[in-house]
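Engineer: need a structure here:
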Amino acid sequence: MAWGVGANDVANAMGTSVGAKAITIKQAIIIAMVFEFAGAYLAGGEVTSTIRKGIVDPELLSQDPELLVYGMMSALLAAGLWLLIATTFGWPVSTTHSIVGAIVGFASVG
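Structural biologist: Below is the predicted model:
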């Protein structure tokens, strides 16, 4: 999933700067690495909490915690695979919509 986020979203942020020759590709990669890490480190906890508890109530699956683990892992795998496919073909796709859709799909089946 992390690779898909970087491969898909970094081009949106850096494409115009590299295209205008304001920065080189190497500089864009370094800037992206720094800010992707900083964003995950500084804001990742809140995002993870929302994804973990804000979409599906974990209490609904408290009798079967393995189902919750398998469902969340399946959602992560499905969203990551979708990002990989979309990035390979150059399709614009939202990483947020991908993971939220995968979790909603799991919740509706589970």
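Engineer: going by C-alpha atoms from here, please, whenever you check contacts or count neighbours.
Structural biologist: Will do.
Engineer: give me the distance between I25 and I31.
Structural biologist: Distance of I25 to I31, computed by C-alpha to C-alpha, to the nearest Å: 10 Å.
Engineer: residue closest to the middle of this structure?
Structural biologist: In the chain, the C-alpha nearest the mean C-alpha coordinate belongs to T95, at 4.6 Å (C-alpha atoms, centre = their mean).
Engineer: W3 versus that one, what's the distance?
Structural biologist: For T95, the distance to W3 - C-alpha to C-alpha - is 11 Å.
Engineer: now do V100
Structural biologist: 17 Å.
Engineer: compare those two and say which one has the larger neighbour count.
Structural biologist: V100 (17 against 11; other C-alpha atoms under 10 Å).
Engineer: buried ones in the helix or strand where that one lies?
Structural biologist: Per DSSP states H and E, V100 falls inside helix 95-109. For helix 95-109, burial by neighbour count (16 or more other C-alpha atoms under 10 Å) applies to 95, 98-103, 106-107.
Engineer: also stretch 4-22?
Structural biologist: By 16+ other C-alpha under 10 Å, the buried positions in stretch 4-22 come out as 4-6, 8-10, 14, 18.
Engineer: please give me the structure for this one as well, since I'd like to look at both together:
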Amino acid sequence: MERVFAVLMVFTACAMAFAHGSNDVANAVGPLAAVANIVQSGGEIAAKSSMPWWILLLGGSGIVAGLIMLGYRVIETVGRNITELTPSRGFAAELAAATTVVLASGTGLPISTTHTLVGAVLGVGLARGISAVNARVVGKIILSWIITLPVGAGVFPNPIFFYF
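Structural biologist: Presented below is the predicted three-dimensional model:
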């Protein structure tokens, strides 16, 4: 049965890639698109605006560059270190995450693809019992999520903002 799920994971991996692009590229380039549209309209803020193709290309290139540079570490942590993933468990986690992200993107709800996938993998692990989950790895992930917001919002940008 695991062989069947190994083949089906090709489709859920494609769905996850689509979800990643539909959600994260839009989240990443949204502010740039807003600035570009304000500049193009001469300073007027429009209720609706177009998305220039070069901004989408820039966003897609950024996603690819990030995956090439550090993606392997994230993939290893999520795919191997949280819990043991068999093809059937990986299929369930990817299907749940891809569906959630695509539905959220379709409704305009900004969510994190990575957080969603980690939650799905954690759920698959917890279905086998709490002992099936590597609590140390999950603790590090949660701590990184907690630290990211204050560091990203306050510690790093403020000196740069006031310096320039």
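Engineer: what does the TM-score come to for these two?
Structural biologist: Here the TM-score for the pair of chains, by TM-score structural alignment, normalised by the length of the first structure, is 0.81; 101 aligned residues with a C-alpha RMSD of 1.8 Å.
Engineer: what residue of the second structure matches up with the residue nearest to the centre of the first structure?
Structural biologist: Counting by TM-score structural alignment, T95 of the first structure corresponds to T113 in the second structure.
Engineer: for that match, give me its contacts.
Structural biologist: 19-20, 23-24, 97, 101 (C-alpha atoms under 8 Å, 6 or more residues apart in numbering).
Engineer: can you pick out the most distant pair from those residues?
Structural biologist: D24 and A97 (13.5 Å; C-alpha to C-alpha).
Engineer: flag every buried residue along the helix ranked longest in the second structure.
Structural biologist: The longest helix of the second structure (DSSP state H) is helix 87-107. Neighbour counts over helix 87-107 of the second structure (16+ other C-alpha under 10 Å) mark 87-102, 104-105 as buried.
Engineer: repeat that for stretch 23-33 of the first structure.
Structural biologist: 28, 32.
Engineer: now stretch 39-55 of the first structure
Structural biologist: Quick answer for stretch 39-55 of the first structure (16+ other C-alpha under 10 Å): I51.
Engineer: what lies in contact with it?
Structural biologist: So stretch 39-55 of the first structure is contacted by 58, 100, 103-104 (C-alpha under 8 Å, 6+ apart).
Engineer: okay, that stretch sits on what stretch of the second structure?
Structural biologist: Taking TM-score structural alignment, stretch 39-55 of the first structure hits residues 66-82 over in the second structure.
Engineer: before we move on, back to that, could you export the contacts of stretch 39-55 of the first structure as JSON lines, including distance to S49 of the first structure?
Structural biologist: Compiled in JSON lines, the contacts of stretch 39-55 of the first structure are given as follows (distance: C-alpha to C-alpha, whole Å):
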{"residue": "P58", "distance to S49 of the first structure": "12"}
{"residue": "V100", "distance to S49 of the first structure": "13"}
{"residue": "I103", "distance to S49 of the first structure": "13"}
{"residue": "V104", "distance to S49 of the first structure": "16"}
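Engineer: list the contacts of T87 of the first structure.
Structural biologist: 4, 7-8.
Engineer: separation between it and G4 of the first structure?
Structural biologist: With C-alpha to C-alpha as the criterion, T87 of the first structure and G4 of the first structure are 7 Å apart.
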